[in-house]
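S.K.: Below are the sequence and a predicted model for it; my questions follow.
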Amino acid sequence: MNIELYHSVKELFHEKKINSPSIKSDNDEVNQIVQLINENNLKEDHEIIISIRKLLWNENIIEEIEDIETFIIQSIILWRYNLIDYVDLKVLVNLLFIKEALDDASLVFLSDLLLLENELSPIHEWLKSILDKLLEIGNHIPNLGIVISLYGEITGTETFEYQSIISVVETLESRPEYFSELVELTPSKDLVSVLPWLNWGNKRLVTNYLIEKEISELDETTFIDSLNNKIQTSNNILNDLPISYPVLEKKITNIPAQTLDSHDYENIPSKFVSEWAPKFVYSRPEIKQKIKIFFPGGNEIGHSAIMIKTNEGIILLDFGLSVVNNSFPKWSHLLEKVDVVLLSHAHLDHSGGFPLLYHNNRKLPWFAKKETKIMSEMLWNDTANIVGRNVNDAIKNKTAFRHIANQKNIRNALDNYNEIDLQTEIKVLPKVTVKAYNAAHLFGSVGYELNIDGKRILYTGDFNLDIMQKNKGKQFPSDIDGLIFDGTYWGRPSEYPNPKPTLKEVLDNSTRVIIPAFSMGRSQEMLFQLKQLGAEKKWKIYITGMGGRLVRKLHLTIGPSGGGRSSGVHITGTVLPEDFTDNSIVIGGQGMLQAGTSRNLLESTSDDSKTSIVLCGYQAPNTLGYHLLNKNTYLKAKYKQQVYRINLSGHSSAKTLDNYVNSINGTKIIVHSPSDAKEQIGKSDVIVPQSPINF
């Protein structure tokens, strides 16, 4: 990116005066967009905005953009003046990055502009801010040498003192054969400082080396006191770690052993009794329990992850992948010493990051319902295939994609799976038991009640109280000390009102129907509704791709042949336009119409007003489905089909959720919520977590 143009745009953002003469540059297209905004002549259907939308909708390809630098600068300016959403910009940057249209230098300039700060912070603060912003945008860790060099270029300052840590990062990343020698020669404080700039695999290796080194150097005669001191020191690698077996390993024998009886082993899964024995034998029951909750996945919808630390260990709840911008929960050294993982359900924003946890044949037990394991395996393999097809090796090696797409990691994750039964208490740590409840969100979805030394914390995962109450089955408990809840519709109406017309009315007024639906849950629910209407008597019903495979995998009842012709339902890989004849209904994947069978059929029937599109799931603001529903002018002219919305939310409605949350007297923490949740809440007793919480 041109440094003069960067400074001009930065000044423009600081002043927020669009007619500032300082923005004038040699780039006529940038000057043009500034003038249009200044004159209030830049509307939704302007060609500049439509060109961005077409890229986001997969209508255009990146190779058609003549000047990437101008394009991204225009996009940043449009975002700054609220003409495109932040999610649009994040997706756009990820597309350009994956296709190698943006290099590390451009990403750094872009991140600094997004910080919206006029003056640069001191270099150590700026480096952290830049990395945090890049990880917020997507799955990017730039070359540290380039980042530091750009700081010097922007500020005119010398950065020679950083050459040693730049060298450490570059050697660790490019010469793994020298790992042992390098870490032994590098001061621990320097290794800690480079951790954020390493790829995921090297983060794990360096962290485990540092923890083992720190523990090996503790004075044996004052072991517990020395360890406690380091755990409480914020700049030490042991900070916040529990005194647990995964942390201490062989050194755990420095803790006085407890005499256990048969009662202490009750509810430990039988396969783990001998393996987990040291956790219980060398626990410290006399120490007052301290519970601390961390939120590496943040509080918004995207990539859920919550860590609960007790005196004797760490429990991880979910570990997702954002399908919007390919980002993961924020890395923490605590992730390397997790004792057990509890997965609420299979959706990628809760399960998609699992292969990262199972790098290097790591042994880490995780629990979930068997349906969740089946669907997670399908989604992980599908994600690996997509990454393999669309991301080249250079980008994979720079990012966590290499671990997500690694079949060894996926197999290792599956090997560590353990089934959990509903309403059955299991003991996973000293003084910690877990019980699963049906969450009515997806096949196999559960919420978890953790009883930690008498304190009961409920993590709902994604849940649908409306369905739970209709079914009158076992409900989530309300007499709890803490609630960590899915706040998708908290303080707001459901995403869309009750559908008008109904599904039956849509069928009555259509000759062909396309139902883009998420493969896990929505596809099967739409199929169930069609079967309830008896639609197979008149219509040829196709369910394609992963949605169809899941119908077979879970042995869902859709007819005597399990989906054969006699059931009126055809399970197939795809449906070609020439086979999409009158009286056909196709349930396809890609529920936001970004690609796949549904998108192909949308394009091939664009002139047919008797073909109907039924959208039945969440539509992200950057997607074609979202803009079709919101009657984008360009799309209305292009697509003549009728577009309908049928709400099949897997989340609790606002009213039902509000009633349940109000019934809780304990601490209430909202996660999985929209970005403006804090403004929507308006209640002092609901916490939007911005930092760890001592419980």
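M.R.: All right, it came through fine. Residues are numbered from 1 along each chain as shown.

S.K.: When you work out contacts or count neighbours from here on, use the C-alpha atoms and nothing else.
M.R.: OK.

S.K.: The helix or strand in which residue 107 is found - contacts with which helices or strands?
M.R.: Assigned by DSSP states H and E, residue 107 falls within helix 104-115. The contact analysis (3 or more CA pairs under 8 Å, 6 or more residues apart in numbering; DSSP states H and E) places helix 104-115 against helix 3-15, helix 123-137, helix 144-155.

S.K.: who's in contact with it?
M.R.: 1, 6, 9-10, 76, 129-130, 133-134, 142-143, 146-147, 150 (CA atoms under 8 Å, 6 or more residues apart in numbering).

S.K.: Show the contacting residues for the spatially most central residue of the chain.
M.R.: Ranked by distance to the mean C-alpha position of the chain (CA atoms, centre = their mean), the top residue is residue 303 at 1.9 Å. Going by CA under 8 Å, 6+ apart, residue 303 touches 297, 319-322, 327-329, 348-350.

S.K.: Below is structure B, check it against A:
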Amino acid sequence: CVEVLGNLNPVNLAEEDPAQCFLCLDAVIQTFCVLVPSLSNLQNWDFDDEDLRYVYRYSLGRLPHQSVDPTVRQALLLIEISSGTGAEQIVPSLRDWIAFLGSPYWKPQDFIKPASELGLPVEPVFESDEMRLTDSIRRYPEYLEEAVRNKSYLDVYKATRDWLPDVLSSRVFDIFRRRVNDEAQENIDSDADVSEAHRVIEKTYQKRRFMTNKGRVLPIRIQDLDSPPPPEAIEPVVFEMIPQKLRVELMPSVAYSGKTKQVEIVFLGGPGIGRSGILIRTDTSAILLDYGLSVANQRIPEWVPELEMIDCVLVTHSHLDHVGGLPALYENYTGKWCATGVTGAVSMTLLEDALKVGTPLPPRRHDKYDMVSRFNRRNIDRVKKSYVQLEAGKASELAGGMVVTPVEARHIPGSSAYLVDIEGTRILYTGDFNLDDSVLFHGANLPTDCDVVIFDGTYWGREDFDRKAVSDQVSQTIAKHGPVIIPTFAVGRSQEILVMLDELGVTSSRNVMVAGMAERVTKLTGYSGDWTGMKKNKVVLDVDDVLVAGGGMLDGGFAKMHYDEHRQNPDAAVILCGYLAPRTTGWNLMHGHETHTCAVEYARLSAHSSASNLAEFVGSCSGKKIMVHTPTKKVSGDVLLPEYRERIVLDV
């Protein structure tokens, strides 16, 4: 396969004939078809990035990754060369591909030989001092202390942040944190108060460049010293605002916090859809808003050193792209995570299910230096024990100087936006939210007078959807067909469909059943109606049956099983009603890649705000507007679209 790719010699191909660039990608897929003969039916498709990711994941499920990885690296180089990418730009491009595919963070040196074979001289780039440091740490992690001796943290962080696995980045940080805190401790007088200790630590951090950029040191946590000075008294009104279950963990953060000069918002994840994660830090404290896992590529949010210094985690809702990274975080994190009651209960159920179905995928599951490998039974148990319930509308101090109020987001049952007040600077993080009325809720009512609003832009600038038309479509399809299979997402969509069927009278005229995870979550969220749970001994659907089951993309579970049973039944129907990831069974069905004679309908529903209501809300907001969770690549006007790991600083 490598020989096939090497013989293409696509150097300067883009300049000679840009159309040939697409043939290079086609050749990559053809190469994978050689690897996996059962994929030969892909040869007539129009390929894109999603195809490459799909074939990569498919191959890993059937071949040892040692035989797949070299070909993938060759393929990525081929794509970049055919696109005209030069040696200097190849490093960030490859890093983006690695993140997109969900591959391991391969060593930079792994690309030197295949790049040379394709005519791209990358040795000067991959053998720079920065890359050599990264390579030495990866090759000899047991000598980590020696590798970073006589270096500042800022220099090491900048040199290694793009290619060093997260676990090793965390170890590097711990070494420097221990060094600078020990030095600061030696310089603090025994009778120093909190203010004096803060000044000494800040001066030490500046001297030793314990920072991620030249302008600001990392959060100063006096409580992390071996012998901190006596804390300042906490005012009774502040003490009462700390949730009782959080007081032991948060009292040091509150007692040692001081008036902050700047607030920094760090986007660890979330600019695109999947792996949401936003960190808000002050001079002394930090909170984490969501910590998700991308189902598409098994990525969790980007690692930054402040992730090791957070006081609390706030989860907006129970979808895995917002909560799925928690088990990886809890390998080292010992604090609490907070959410409203429904979100807490459903999140733990979905984490259990994700582990059961094989999350994370190999080979990264077995890579001890990849943080996602920490998604395991032990850490899920830690997540369960560390949950603290919040109440919508009630303000709580969840880190020093940070007062947080959950606000109903109306995305799915239990979903919340968070209003974070930092000494009068108000930041609203909407999470996924819905301003439209649905059968489950009225639209969300969120404040518009905040200094910053970080909002979900899923449907920014895209066509609106019509819930009334969907209701009519579902009703007409069920009236004409039987049995009917409705694959749904277990949280939110299942309940919306069930309530819709109840309101349409379908539950009175047909045997409506809910099964699998959809049934479990429906019970957890408290919804009830004239539907029934699917009996365990029912293995065949009857003509009168309407099945609502988890697995909204039709890739598994009861919905997939009964679809396979009835796909060639012209009287049966499948109603797809949610997002369909490329190359899933549901996506294939909608795009003509699944043979069937049953009826297929796409009843488009969404738990996100429609484009028109979203634009109206954002237009009414008076502060800085930052859009996340969106496929949009460019925006105009006063809306900001952050990059991964981008930092936005606010003066307080």
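M.R.: Structure received. All of these numbers come straight from a predicted model, not from anything done at the bench.

S.K.: Mind putting the helices and strands packed on helix 104-115 of the first structure into a markdown table with mean neighbour count and distance to residue 454 of the first structure?
M.R.: Output for these, formatted as a markdown table (neighbours: other CA atoms under 10 Å; distance: least, CA to CA, whole Å):
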| stretch | mean neighbour count | distance to residue 454 of the first structure |
| --- | --- | --- |
| helix 3-15 | 18 | 52 |
| helix 123-137 | 18 | 37 |
| helix 144-155 | 17 | 46 |
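
S.K.: mind checking which of those is nearest residue 557 of the first structure?
M.R.: Between residue 557 of the first structure and those, the shortest separation by CA to CA is 42.0 Å, and it involves helix 123-137.

S.K.: tilt between the closest one and helix 144-155?
M.R.: Going by axes from the mean of the first three to the mean of the last three CA atoms, to 10 degrees, helix 123-137 of the first structure is angled at 120 degrees with respect to helix 144-155.

S.K.: What is helix 123-137 of the first structure packed up against?
M.R.: Judged by 3+ CA pairs under 8 Å, 6+ apart, helix 123-137 of the first structure is in contact with helix 86-98, helix 104-115, helix 144-155.

S.K.: Relative to residue 569 of the first structure, which of those helices is closest?
M.R.: helix 86-98 (35.9 Å).

S.K.: And that closest one against the second structure, how far off on average?
M.R.: Its aligned residues in the second structure lie a mean 2.8 Å from helix 86-98 of the first structure after superposition (mean CA distance after the TM-score superposition for the first structure).

S.K.: Pull the residues that contact that helix.
M.R.: By CA under 8 Å, 6+ apart, helix 86-98 of the first structure touches 52, 55-56, 62, 75-76, 79, 102-103, 137-139, 324-326, 391-392, 395, 621-622.

S.K.: For the nearest residue to residue 675 of the first structure once chain neighbours are set aside, which residues are in contact?
M.R.: Spatially, and ignoring its direct neighbours in sequence, residue 675 of the first structure is nearest to residue 300 (5.8 Å; CA to CA, 6 or more residues apart in numbering). Listed by CA under 8 Å, 6+ apart, the contact partners of residue 300 of the first structure are 671-675.

S.K.: Of those, keep whichever come out buried.
M.R.: Neighbour-count burial (16 or more other CA atoms under 10 Å) applied to the contacts of residue 300 of the first structure gives 671-674.

S.K.: Can you tell me which of these is closest to residue 245 of the first structure?
M.R.: Of these, the one sitting nearest to residue 245 of the first structure (CA to CA) turns out to be residue 671, at 29.7 Å.

S.K.: The closest one matches what in the second structure?
M.R.: The alignment partner of residue 671 of the first structure in the second structure, by TM-score structural alignment, is residue 628.

S.K.: What of residue 386 of the first structure?
M.R.: So residue 386 of the first structure corresponds to residue 357, using TM-score structural alignment.

S.K.: Report the secondary structure state of the aligned partner of residue 335 of the first structure in the second structure.
M.R.: Using TM-score structural alignment, the equivalent of residue 335 of the first structure in the second structure is residue 307. Classification of residue 307 of the second structure using DSSP: H, G, I helix; E, B strand; the rest coil returns helix.

S.K.: in the first structure, what residues pair with the helix or strand where residue 264 of the second structure lies?
M.R.: According to DSSP H and E, residue 264 of the second structure maps onto strand 262-269. The alignment of strand 262-269 of the second structure onto the first structure (TM-score structural alignment) spans residues 290-297.

S.K.: Any idea how far the matching stretch is from the middle of the chain?
M.R.: 17 Å (CA atoms, centre = their mean, to the nearest Å).
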